[in-house]
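Undergrad: Sharing a sequence plus its predicted fold:
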Amino acid sequence: MTSTDLAALPYRRPGRFRALVVLVLLETALVVSWSAGFIGVRFASDHAPIFLILLWRSLVSGLVLLPFALLMGPKLRGKDIAFQMLLGALAMAGYLSGFALAISFGVPTGLVALITDMLPLAVAFLSWPMLGQGLTGRQWIGSLIGLAGVLIASGWSLGLGNVAWWAYGLPVLGTLSLALATLLQKRSPVNAMPVYQSLCIQCLSAAAIFAVPAWHEGGVLPVMNASFIGGILWLAFIATFAAWGLYYLALRKSSPARVTAILYLSPPVTMIWAFLMFGEPLSWAMAAGLLVSLVGIVIVARARPADCS
């Protein structure tokens, strides 16, 4: 090793450590803000129809981002806009309507969070035909361990009740929709578009989709009370700007398998949010499940993706 190499060595390791710290902080913020979406929908659904909530969540988010998307980003091209509209239909309209409708039909929030956090398995299912990639044995083991932790943490809330059987399929369809959008986003050259531009287009396109069922539910005008407005602001600024912005940012800095594995933590965190906001009881099962999930996440995060091409 030369003197030049020795001089450079102390600067490389701190740089890698800082990058790791930034990634961990990014993923922590993603889990918290992602979990906030379930709580926001639960709160707002007591004050307005579900599609009206989704319409105004998406519309407010898109309109806030619109000036930045038009004035600060690169020039928008037609094919880029069309692709982001497709992502908006899949990742926004498809995913959000799937889990929000399930909650509105009475599926327990913990169960909805559990089903949607099977996203890594949905990504793995679609990765081979779309990317020519599969998960390694180590990644599969880590994913299953993470899923087991979620089952432990969420087990106390899995009562079926008197909910129609088909309602449990709604978050499954939403999760598959998000998995498809995730893989399309990862392999597309449109990744160069700034997050605030892509998120703006996706939100506005989802709002246009949500407007149709909202109209059939009774109209598209907002409910003018503090609870509805507060719920929409919560969903727009925390569950949309923070969660989706961090989600796409994490996708650019890491792999789909790692990012989606991190979301295994959202059911336990969702229960913490529910305890803080609604006084729902916590359990030892959540603490045990959280530790098991962390083990699975570490295994997935440290494994290298397989190349099945």
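TA: Ah, there it is. Numbering: from 1, shown residues only.
Undergrad: Please count neighbours and contacts with C-alpha atoms only from this point.
TA: Noted.
Undergrad: For stretch 254-265, report the contacting residues that lie outside it.
TA: 27, 30-31, 34, 117-120, 123-124, 135, 143, 146-147, 150, 182-183, 186, 247, 250-251, 290, 293-294, 297, 300-301, 305 (Cα atoms under 8 Å, 6 or more residues apart in numbering).
Undergrad: Could you list every helix and strand that the helix or strand encompassing residue 102 packs against?
TA: Here residue 102, judged by DSSP states H and E, is contained in helix 95-104. Identification of packing neighbours for helix 95-104 by 3 or more Cα pairs under 8 Å, 6 or more residues apart in numbering; DSSP states H and E yields helix 3-44, helix 50-71, helix 109-116, helix 170-187.
Undergrad: let's see 6 Å
TA: For helix 95-104, the contact count by 3 or more Cα pairs under 6 Å, 6 or more residues apart in numbering; DSSP states H and E identifies helix 170-187 as packing neighbours.
Undergrad: what's in contact with the helix it packs on?
TA: 87, 90-91, 94-95, 98-99, 102, 116, 119, 122-123 (Cα atoms under 6 Å, 6 or more residues apart in numbering).
Undergrad: C-terminal to it, which secondary structure element comes first?
TA: helix 195-217.
Undergrad: relative orientation of that following helix and helix 50-71 in degrees?
TA: With axes from the mean of the first three to the mean of the last three Cα atoms, to 10 degrees as the basis, helix 195-217 and helix 50-71 are set at 150 degrees to each other.
Undergrad: Now do the buried residues in helix 195-217.
TA: The neighbour-count check on helix 195-217 (16 or more other Cα atoms under 10 Å) flags 195-207, 209-211, 214 as buried.
Undergrad: swap in stretch 110-130?
TA: 110-128.
Undergrad: Report the contact partners of residue 30.
TA: Contacts of residue 30 by Cα under 6 Å, 6+ apart are 243, 246.
Undergrad: Make JSON lines from the contacts of helix 170-187 and add distance to residue 261 to it.
TA: Formatted as JSON lines, the contacts of helix 170-187 follow (distance: Cα to Cα, whole Å):
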{"residue": "87", "distance to residue 261": "21"}
{"residue": "90", "distance to residue 261": "20"}
{"residue": "91", "distance to residue 261": "17"}
{"residue": "94", "distance to residue 261": "20"}
{"residue": "95", "distance to residue 261": "17"}
{"residue": "98", "distance to residue 261": "20"}
{"residue": "99", "distance to residue 261": "18"}
{"residue": "102", "distance to residue 261": "22"}
{"residue": "116", "distance to residue 261": "12"}
{"residue": "119", "distance to residue 261": "8"}
{"residue": "122", "distance to residue 261": "11"}
{"residue": "123", "distance to residue 261": "10"}
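Undergrad: and which of the residues you listed is nearest to residue 4?
TA: Ranked by distance to residue 4 (Cα to Cα), the contacts of helix 170-187 are led by residue 123 at 43.9 Å.
Undergrad: Use this one as the comparison:
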Amino acid sequence: MLVLALLARAAWPSWRRAGHLAVAGIGIQAGYLGGVWVAVAQGMPSSVTALVVNLQPVLTALAGWAAGERMGPRRAAGLVLGFLGVTLVVAEKLTTSGITTVTLALSGGALLAITAGTLYQKRFCPDFDLRTGQVVQFVASIVVTAPFALAFEDLRIDWTPAVIGALVWSVVVLTGGGISLLFLMLRRGAASQVTTYFYLVPAITAVMAFLMFGERPGWVAVAGMAVTVIGVALAARSPVRTRDAPPG
């Protein structure tokens, strides 16, 4: 992102806005991704981690409701169906192995971090240049995570094809693509609507695993994908209004 920003001579945010971006980035980049990766590294099954962090649309919607947004029946039904669909998608891989107080705390912390970071960014800095803004967020995240890496990791990397592939996926697809798309959507939509699309991540992952590795999903997972799509359609397309706004 830094190279792209310098080549394009993109505008850098003011110090005030950079501070807001740093706070949001610590939640979205460091807290969320760091929490998930460490939880999985500590033995938490990825399927259980997916279930925990996919409570984000529900948590964000509840935060919006507490702030005065109306929770209509269609959105409520969509949120319930979306989470039910996610549960069905990952059901075949669910296991209690590796679930400890520590891994649950890490996954729960990741959930709270991305929810808080998303709401903060929507409130204080929704519109910014994606190149320079994300550089600010990356730097802030490095400042937060580097001490933990120095304290608990040996900093030795075995450059295997699997490691390189995972790194490229994390940097290019997850951060450069997925997080950038999230930020673009936050510019135009309410946070409670945008985060609903997170329900689609397990379904899309299952489809990609089938296309790339031949991992054929079971009928329960396929049914879960359909339920997820219906839930997202209901929740994301429901208009966001405050409780004192007239219905219509």
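TA: Good, I have the coordinates. Every value quoted in this text rests on a predicted model; they were computed, and no experiment measured them.
Undergrad: What lines up with residue 43 of the first structure in the second structure?
TA: Alignment note (TM-score structural alignment): residue 43 of the first structure has no counterpart in the second structure.
Undergrad: next one: residue 105 of the first structure
TA: Match for residue 105 of the first structure (TM-score structural alignment): residue 42.
Undergrad: hmm, back to that, how close does the helix holding residue 102 of the first structure sit to the second structure?
TA: Comparison of helix 95-104 of the first structure with the second structure after fitting gives an average deviation of 1.2 Å (mean Cα distance after the TM-score superposition for the first structure).
Undergrad: Would you mind listing the buried residues in that helix?
TA: 95-104.
Undergrad: From the rest of the structure, what touches that helix?
TA: Residues contacting helix 95-104 of the first structure (Cα under 6 Å, 6+ apart): 167, 170-171, 174-175, 177-178.
Undergrad: Now do the closest residue to the match of residue 105 of the first structure other than its chain neighbours against residue 178 of the second structure, distance only.
TA: Using Cα to Cα, 6 or more residues apart in numbering and skipping the chain neighbours, the partner closest in space to residue 42 of the second structure is residue 103 (6.6 Å). Distance of residue 103 of the second structure to residue 178 of the second structure, computed by Cα to Cα, to the nearest Å: 24 Å.
Undergrad: what's the answer for residue 220 of the second structure, then?
TA: 26 Å.
Undergrad: contacting residues for residue 207 of the second structure?
TA: Here residue 207 of the second structure is in contact with no residue (Cα under 6 Å, 6+ apart).
Undergrad: rerun that using 8 Å as the cut-off
TA: Per Cα under 8 Å, 6+ apart, neighbours of residue 207 of the second structure: residue 217.
Undergrad: how about it, what's its partner in the first structure?
TA: Residue 207 of the second structure maps onto residue 272 in the first structure, by TM-score structural alignment.
Undergrad: before we move on, which element is that match in?
TA: Going by DSSP H and E, residue 272 of the first structure is in helix 266-278.
Undergrad: Mean distance between that helix and the second structure after superposition?
TA: Compared with the second structure, helix 266-278 of the first structure is 3.0 Å away on average (mean Cα distance after the TM-score superposition for the first structure).
Undergrad: what's the first-to-last distance across stretch 1-20 of the second structure?
TA: Terminal-residue distance, stretch 1-20 of the second structure (Cα to Cα): 19 Å.
Undergrad: center of the first structure, which residue is that?
TA: residue 34 (5.5 Å; Cα atoms, centre = their mean).
Undergrad: For residue 174 of the first structure, which non-adjacent residue is closest in space?
TA: residue 95 is the one closest to residue 174 of the first structure (Cα to Cα, 6+ apart), at 3.9 Å.
Undergrad: quick one on the thing from earlier: look at residue 103 and residue 178 of the second structure and report which has more neighbours.
TA: Set residue 103 of the second structure next to residue 178 and count neighbours by other Cα atoms under 10 Å: residue 103 wins out with 22 against 15.
Undergrad: quick one: what's aligned to residue 148 of the first structure in the second structure?
TA: Match for residue 148 of the first structure (TM-score structural alignment): residue 84.
Undergrad: Am I right that that match is in contact with residue 224?
TA: Yes: between residue 84 of the second structure and residue 224 a contact is recorded at 7.3 Å, counting by Cα atoms under 8 Å.
Undergrad: out of the two, which sits in the more crowded spot?
TA: residue 224 (25 against 18).
Undergrad: For the aligned partner of that one in the first structure, give its distance to residue 148 of the first structure.
TA: Residue 224 of the second structure maps onto residue 289 in the first structure, with residues paired by TM-score structural alignment. Distance of residue 289 of the first structure to residue 148 of the first structure, given as Cα to Cα: 7 Å.
Undergrad: Check residue 9 of the first structure too.
TA: Counting by Cα to Cα - residue 9 of the first structure and residue 148 of the first structure are separated by 41 Å.
Undergrad: same thing with residue 54 of the first structure?
TA: With distances taken as Cα to Cα, residue 54 of the first structure is found 31 Å from residue 148 of the first structure.
Undergrad: now do residue 169 of the first structure
TA: 20 Å.
Undergrad: before we move on, what about residue 123 of the first structure?
TA: 18 Å.
Undergrad: cool, residue 184 of the first structure as well?
TA: In terms of Cα to Cα, residue 184 of the first structure sits 28 Å off from residue 148 of the first structure.
Undergrad: Next: residue 8 of the first structure.
TA: For residue 8 of the first structure, the distance to residue 148 of the first structure - Cα to Cα - is 44 Å.
Undergrad: To what extent is residue 19 of the first structure buried, counted in neighbours?
TA: 13.
Undergrad: And it? What does it align with in the second structure?
TA: Looks like residue 19 of the first structure stays unaligned there (TM-score structural alignment).
Undergrad: can you pull the contacts of residue 19 of the first structure?
TA: No contacts exist for residue 19 of the first structure under Cα under 8 Å, 6+ apart.
Undergrad: Distance-wise, check it relative to residue 254 of the first structure.
TA: 11 Å.
Undergrad: All set, thanks.
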